[in-house]
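[1] got a predicted model here, sequence first, then my questions.
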Amino acid sequence: MASEPERLKPNEQQFLQQIIDNSYDSIFVTDKLGNVLLANPGTGIFMEYKIEDLIGRNVKEFVDKGIYDWSTTLKAIETRSVVSGILRNSRGVQHLVTSKPLLDENGEIVMVITNGRNEDLEDNYLVALEEERKNVRRYKTAVEYLSETAETKEPIAESQEMRKIIKLSNVIAKTDSTVLLVGETGTGKEVMARHIHRHSLRCNEPFIPVNCAAIPHELLESEFFGHARGAFTGANPQGKPGLFEIADKGTLFLDEIAELPLTMQSKLLRVLESSEVKRLGDTKVYQANVRFIAATNRDLNEMISRKLFRSDLYYRLNVIPINLPPLQDRPADILAFAHEFLEELNRKYGFKKTFSPQVIQAFLKYSWPGNVRELRNVIERLVITSFSDVINFGNDSLAETKAGSETVRCSPETGKPYQGTLKSVKKSVEKEYVNQVLAECGGRVSEAAKRLGIHSSMLYRKKNSG
């Protein structure tokens, strides 16, 4: 017969009882002989006993009565060490249980603390933990992906055409509608896509830009859908999230969409229609909560007629089309971009350079087939190679030249003395001054017109006149 169990003092028992009663695990404490000193509600549920009926009972009795199949507590007392294992109660419910003996300074057991958790809850916890780990890996991949992207900038919109486009984009940004951006190379399609994302309800989630032309065809499916662990030789042993998963709850920007092969086009169409994604080598289907923005510089209708692009995919992408005009069709933006790039380079290199009226006029006359990208490169070349703080073409074109001791006034555009009638010279001087004020105003037509005391439409006519 078991000896009389030791008892805790009332205040100690009350304090300890409050602690263990608020634990989600089943917890009970025994003395060195296995007599129960404390138990919490979780223990009572597992053993199908009232807590007050557990106190003072010996755990061996519970094993003998089949309350559960064996006792980690008795094993811990026997081995004087921590013991873990799975206990099964009379109804077949399993608990993952650990018993730890507490020893005094002489190495004698004082008490044994046992805690357990329902194995189903443990399994659910592990599933939730694995999902969390997947999210961590997804966000880690997104961060690595985004670390390679360019600095985010607001689109330049001095021209009426671009102001209308910005106004439209701000409206559609608040929806989840698919957008198709069409424009020549270098017109700023990615900048516009980022603007739409930044003003959307998904702005705090990832924006993932993908150049479809840059991914080898044999890797497209793996990149977009990801793969399960061990899906193929050389696969990441932990598995890899695809672009659809990385962009979950955010925006996936598909640049150069026309370069996708037909086989991948059909798979993308499936995702657009069903929002379902399955990794390579996996059986689990994920729901892709992604906003799609596509972009191209190709004529997709012409590609459809040549059977190079799926018409059904085109109709799914072309929900809200936005056509970005080439730079030569929006001269007001040329000057705004030019001064934006100049300020950026001045900050980067510690310069204080400005454009000469000659350069401003040349910018407005040139057709810019490479659009914004070409303009950026030209300005960088001019800034780096110019020896003067006033940027000009070729050798410095002076606003005045010396002829002996006499100063001869010259055109800053040609470097030659003024010639012709008074009317033609006045017209030349007026045009030069208009370009000078435009340069000082950073290409902002409305501000320059205000300084000149004329209407913006008249300023356009004067700066474009021959």
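    Received it, and whenever you're ready, just let me know what you need.
[2] switch to C-alpha atoms for all contacts and neighbour counts from now on
    Fine.
[3] could you report the neighbour count for Lys267?
    For Lys267, the neighbour count with other Cα atoms under 10 Å is 15.
[4] quick one, helices of the stretch 151-300 of the chain?
    Using DSSP state H, counting those that start in this stretch, the helices of the stretch 151-300 of the chain run over 160-172, 189-198, 220-225, 243-246, 262-274, 300-305.
[5] of all those, which lies closest to Val83?
    Closest to Val83 of the helices of the stretch 151-300 of the chain is helix 243-246 (Cα to Cα; 41.7 Å).
[6] check which residues of that closest one are buried.
    For helix 243-246, the buried set under the neighbour-count rule, 16 or more other Cα atoms under 10 Å, comprises Leu243, Phe244, Glu245, Ile246.
[7] which other helices and strands contact that helix?
    Helices and strands touching helix 243-246, by 3 or more Cα pairs under 8 Å, 6 or more residues apart in numbering; DSSP states H and E, are helix 119-146, helix 220-225.
[8] okay if I get these as TSV plus mean neighbour count?
    TSV is the format used below for those (neighbours: other Cα atoms under 10 Å):
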stretch	mean neighbour count
helix 119-146	14
helix 220-225	19
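[9] what residues are up against the residue most central in space within the chain?
    For the chain, the residue nearest the mean C-alpha position is Pro206 (2.3 Å; Cα atoms, centre = their mean). Contacts of Pro206 were listed using Cα atoms under 8 Å, 6 or more residues apart in numbering, and they are Ala142, Ile246, Ala247, Asp248, Lys249, Gly250, Thr251.
[10] comparison target, given below:
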Amino acid sequence: MAWESSEVAVVCSREELIQVIINSYDAILVTDKSGNVLLANRSTGRLLGVDHKKLVGKNVRDLVKEGLYDRSTAWEATETRSVVTGLIRSKYGTTLMATSTPVLDKNGDVVMVITNSRDQHLFDKFMELLERERSNANRYKKAMEYLAEADSEGKEIVAESPQMQQVMTVASAAAKTDSTIMLFGESGTGKEVMARYIHRNSLRAKEPFIPVNCAAIPSELMESEFFGYVAGAFTGASTQGKPGLFEIAHKGTLFLDEVAELPLPVQSKLLRVLETGDVQRLGSTSIHRTNVRLIAATNRDLKTMMAQGLFRRDLYYRLNVVPIKLPPLRERPEDIPILANKFLDELNRKYSFKKTFTKQTLEAFTNYNWPGNVRELRNVVERLVVTSTSDYLNFEGDQSLPNSSRRSSDTSHLRQTSTVYRGTLKSVLQMVEKEYINQVISECEGRISEAAQLLGIHRTVLYRKLRD
């Protein structure tokens, strides 16, 4: 049999067409204008828990009265002469998503109603898979945004000094594992550079590396940033929700810089995520399972903070699986000339310069104390490059550096000074503390946050001491 209409073309026999209907995975039920069942395929009987042949000739309203299911979208479509979609619950606990479509004659009267149904569980499973794919797409999009902002130029690690070679030995070995790593070191020693090195040499190198400065996130936003939120979780929340940093870093590496700045409530939730891998977005009841390699870093004394009740002891031990201490630049003088020339090469390429250091400049670099470590060295090199009118860069004349940080190998030129203090031990300690604070602030050129980091105290504590 071959026929066609404006809606469909068919080349098959009547028997073959019936087989198509009977063997359809979707439930198909056909009723007349009075609600009597004209046709029911196997899937209809399977989903309703009855023999599909016994449904033929029954009226859908009687089936509702008998309790086979709780409603009939077929009859609703007959009465309204429009398409009706809804959930139908059978007496055996199955929930169906049904759509009933009326077939009308030229006068607009119902001739028959065709109902297609499918198990609601399949829809839920499909939507779950769809949401998971959307979540993954959103996660990778966010990860790419983070990665696009990351400055990876010039991040190779210089390790000519014995101290740094020892650090690299430990870092290289730890990189091949998923163990949590805790990086200790003064401000500017290159903790993020080391974290990126570990990630690049890990089994997760092809997955996202997400760096987070914990001190830069406002305390009231930390929970939503780390764990994400669903739409409407709080006033001002995105209507699409937002994945947290752990979701974004899934299968990759999450680097928490300045981890000591986390408030205690966030520390508690962070500990739970590290132990279970489970993340629950704000406003959500569902759990997201994450697989993240964590690297944390700080320039603070966490043991002192634990004693003061400012850092959780259990979180410290959870983070401090593989501790790595990065030495300050003054303790690795062999690396200073190499680092300086490395930064100079980058700037020469960037600006098409051909500038070089004089021998005296490299010696001065080596003799300088570098309180700001590698970061300060890079800034000094850049300042010399952009401000010097000569191709030969001279460091000795740089007046922006504090004299108290300059070193000299000739100790005969050092003046030994002694200050005589009077008063109680408490008052003398207060005077010494005040002098040292002023010295550090001077070395940091008035930058309070940097001074607080060097002093090992929070910037609010430093402000309070300055007021006292």
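    In hand now; what should we look at? Given the structure is predicted, the values throughout are model-derived calculations rather than measurements.
[11] now flag whichever of the buried residues of helix 243-246 of structure 1 is closest to Glu130 of structure 1.
    Nearest to Glu130 of structure 1 out of the buried residues of helix 243-246 of structure 1 is Glu245 (Cα to Cα; 15.3 Å).
[12] mind listing what the counterpart of Glu247 of structure 2 in structure 1 touches?
    Aligned against structure 1 by TM-score structural alignment, Glu247 of structure 2 finds its counterpart in Glu245. Counting by Cα under 8 Å, 6+ apart, Glu245 of structure 1 touches Arg138, Phe225, Ala288.
[13] how close does the equivalent of the second one over in structure 2 get to Glu247 of structure 2?
    The criterion is TM-score structural alignment: under it, Phe225 of structure 1 has Phe227 as its aligned partner in structure 2. With distances defined as Cα to Cα, to the nearest Å, the gap from Phe227 of structure 2 to Glu247 of structure 2 amounts to 8 Å.
[14] and what of Phe234 of structure 2?
    Relative to Glu247 of structure 2, Phe234 of structure 2 is positioned 20 Å away (Cα to Cα).
[15] and Arg204 of structure 2, by the same measure?
    Counting by Cα to Cα, the separation of Arg204 of structure 2 from Glu247 of structure 2 is 15 Å.
[16] kindly report the same for Val20 of structure 2.
    45 Å.
[17] ok, Arg383 of structure 2 next?
    On the measure of Cα to Cα, Arg383 of structure 2 and Glu247 of structure 2 end up 40 Å apart.
[18] residues contacting the residue nearest to Pro237 of structure 1 when sequence neighbours are not counted?
    Spatial nearest neighbour of Pro237 of structure 1, excluding adjacent residues (Cα to Cα, 6 or more residues apart in numbering): Arg229 at 4.9 Å. With contact set as Cα under 8 Å, 6+ apart, Arg229 of structure 1 has these partners: Ala235, Asn236, Pro237, Gln238, Gly239, Lys240, Gly281.
[19] the same query, at a cut-off of 7 Å, please.
    Ala235, Asn236, Pro237, Gln238, Gly239 (Cα atoms under 7 Å, 6 or more residues apart in numbering).
[20] quick one: buried ones out of those?
    Gly239.
[21] pull the most distant pair out of the contacts of Arg229 of structure 1.
    Within the contacts of Arg229 of structure 1, Ala235 and Gln238 form the most distant pair, 8.5 Å apart (Cα to Cα).
[22] quick check: which element contains Ala76 of structure 1?
    Per DSSP states H and E: Ala76 of structure 1 is located in helix 72-79.
[23] hmm, who's touching that helix?
    Helix 72-79 of structure 1 has contacts (Cα under 7 Å, 6+ apart) with Lys32, Gly34, Val82, Val83, Ser84, Gly85, Thr98, Ser99, Lys100, Pro101, Val112, Thr114.
[24] distance from that helix to structure 2 after superposition?
    Here the mean offset of helix 72-79 of structure 1 against structure 2 after fitting is 6.4 Å, by mean Cα distance after the TM-score superposition for structure 1.
[25] in that helix, what's buried?
    For helix 72-79 of structure 1, by 16+ other Cα under 10 Å, it's Thr72, Thr73, Leu74, Lys75, Ala76, Ile77.
[26] same check, this time on stretch 224-233 of structure 1
    Phe224, Phe225, Gly226, His227, Ala228, Arg229, Ala231.
[27] same question for stretch 32-49 of structure 1.
    Using 16+ other Cα under 10 Å as the test for burial, stretch 32-49 of structure 1 gives 32-44, 46-47.
[28] repeat that for stretch 286-294 of structure 2.
    For stretch 286-294 of structure 2, a neighbour-count test (16+ other Cα under 10 Å) marks Thr290, Asn291, Val292, Arg293, Leu294 as buried.
[29] kindly report the same for stretch 371-381 of structure 1.
    Neighbour counts over stretch 371-381 of structure 1 (16+ other Cα under 10 Å) mark Asn371, Val372, Leu375, Arg376, Ile379, Glu380 as buried.
[30] the fourth one matches what in structure 2?
    Yep, that's Arg376 of structure 1 we're talking about. Using TM-score structural alignment, Arg376 of structure 1 pairs with Arg378 in structure 2.
[31] skipping adjacent residues, who's closest to its match in space?
    Leaving aside its sequence neighbours, Arg378 of structure 2 sits nearest to Phe343 (Cα to Cα, 6+ apart; 6.3 Å).
[32] in structure 1, what sits opposite the one you found in the alignment?
    By TM-score structural alignment, Phe343 of structure 2 lines up with Phe341.
[33] so which strand or helix has its match?
    Using DSSP H and E, Phe341 of structure 1 sits within helix 331-349.
[34] mean deviation of the helix or strand immediately after that helix in the chain from structure 2?
    Scanning forward in sequence from helix 331-349 of structure 1 by DSSP H and E, the next helix or strand is strand 354-355. On superposition with structure 2, the average gap between strand 354-355 of structure 1 and its aligned counterparts reaches 3.2 Å (mean Cα distance after the TM-score superposition for structure 1).
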